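Chemist: Quick one, what's the 3D model for this:
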Amino acid sequence: MTSTKTTAHDLAERVRAHLCKIAGQSTPITYQALALNLNLSPPNTIQQLTVALEVLIEQDAAQSRPLIAALVISKAREGLPAPGFFDCAARVGRFEGDASGPEAATFHEAECATATAFWRTNSP
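Modeler: Purely as a prediction, here's the structure:
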């Protein structure tokens, strides 16, 4: 039987590969569209994706790379990632502030631009 951690890391690598492909387009992708593109199976497809994105945030922060997870946004949050993105970015020391405040939008805009520029040329 496969452990949840192994599954999350495997999915994280699939997510990273897909996000690297779209980084050159400079257009974020919604959680739902990413789940569909990766053919994730219910139940809890968005939760599966969220766990994988948190793995990517931890990996990127540990390697001092731009957060590729910034390319994934919530349809319901007007172009921002879900609050969990900001919570995880704060846990790894990359974000300070309120996930619903103006600092979240400022941080995300900068991180998304940096991640797009970096990941379009630095595929795994």
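Chemist: C-alpha only now, for contacts and for neighbours.
Modeler: Will do.
Chemist: outside of stretch 23-41, which residues touch it?
Modeler: For stretch 23-41, the external contacting residues (Cα atoms under 8 Å, 6 or more residues apart in numbering) are 14-15, 45-46, 49, 70-75, 113, 115-117, 119-120.
Chemist: top helix in the chain by residue count?
Modeler: helix 4-23 (DSSP state H).
Chemist: which element follows it toward the C-terminus?
Modeler: strand 29-30 (DSSP states H and E).
Chemist: that older thread, what comes up buried for the longest helix of the chain?
Modeler: Using 16 or more other Cα atoms under 10 Å as the burial criterion, the residues of helix 4-23 that qualify are Ala8, His9, Leu11, Ala12, Glu13, Val15, Arg16, Leu19, Cys20, Ile22, Ala23.
Chemist: of all these, which comes closest to Leu56?
Modeler: Nearest to Leu56, judged by Cα to Cα, of these is Ala12 at 6.2 Å.
Chemist: Over to the closest residue to that closest one other than its chain neighbours. Which of the three states is it?
Modeler: Distances taken as Cα to Cα, 6 or more residues apart in numbering place Ala52 nearest to Ala12, at 4.4 Å, with adjacent residues excluded. Three-state call for Ala52 (DSSP: H, G, I helix; E, B strand; the rest coil): helix.
Chemist: Sequence B follows; please return its structure for comparison with A:
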Amino acid sequence: MRLEARLAALAAAGETLHYGALARDLGLRMGELTAALESLMEEDAAQGRPFRAAVLSQRLSPDHLPAPGFFQKAAELGADVSDPAAFTADQRRRLAQCS
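Modeler: Predicted coordinates:
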């Protein structure tokens, strides 16, 4: 299953997945996954869509939030990430509605 399809399936199911698990599932190195996710975020921002990468979470995050790099990239793309939990919840809600 391709990255985009896997993220869409997670969003539709209202689920999250850890970065490492997704990398293993897709046979990617972490650096490859990160680069692909950043590219998707750029595409999402250009199209005015919610960030598909929001369905991923850090392995040790008690709140199931994405990694800091997600928020850094989102901010670079013009998103207000001053409240990471609220931003993530909004992105995930919007993704579920699009599915």
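Chemist: In PyMOL, how would I select just the buried ones from the contacts of stretch 23-41 of the first structure?
Modeler: The following PyMOL line selects those of the contacts of stretch 23-41 of the first structure that are buried, judged by 16+ other Cα under 10 Å:
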select buried, resi 15+45+46+49+70+71+72+73+74+113+115+116+119+120
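Chemist: Point out the ones among the contacts of stretch 23-41 of the first structure that are inside helices.
Modeler: Arg14, Val15, Thr45, Ile46, Leu49, Ala113, Ala115, Thr116, Ala117, Trp119.
Chemist: before we move on, back to that, the longest helix of the first structure: how far from the chain's middle?
Modeler: The chain centre lies 10 Å from the centre of helix 4-23 of the first structure; the measure is Cα atoms, centre = their mean, to the nearest Å.
Chemist: about what we covered before: so how many other residues sit close to the residue nearest to Ala12 of the first structure?
Modeler: 24 (other Cα atoms under 10 Å).
Chemist: Over to Ser64 of the first structure?
Modeler: Neighbours of Ser64 of the first structure (other Cα under 10 Å): 10.
Chemist: my read is it is in a strand, agree?
Modeler: No. Counting by three-state DSSP, Ser64 of the first structure falls outside a strand, being coil.
Chemist: That one matches what in the second structure?
Modeler: Matched by TM-score structural alignment, Ser64 of the first structure corresponds to Gly48 in the second structure.
Chemist: what's the answer for Ala115 of the first structure, then?
Modeler: In the second structure, Ala115 of the first structure lands on Leu95 (TM-score structural alignment).
Chemist: Over in the second structure, tell me which residue corresponds to Leu38 of the first structure.
Modeler: Looks like Leu38 of the first structure aligns to Leu26 there (TM-score structural alignment).
Chemist: what's the answer for Lys21 of the first structure, then?
Modeler: Correspondence of Lys21 of the first structure to the second structure, assessed by TM-score structural alignment: Ala9.
Chemist: any idea how far Gly97 of the first structure is from the residue nearest to Ala12 of the first structure?
Modeler: 23 Å (Cα to Cα, to the nearest Å).
Chemist: Most distant residue from the centre of the second structure?
Modeler: Largest separation from the mean C-alpha position in the second structure: Gly27, at 17.8 Å (Cα atoms, centre = their mean).
Chemist: which ones are touching Ala89 of the first structure?
Modeler: Counting by Cα under 8 Å, 6+ apart, Ala89 of the first structure touches Ile57, Phe95.
Chemist: So it: helix, strand or coil?
Modeler: Taking three-state DSSP as the rule, one finds Ala89 of the first structure in the helix state.
Chemist: Sweet, I'm off.
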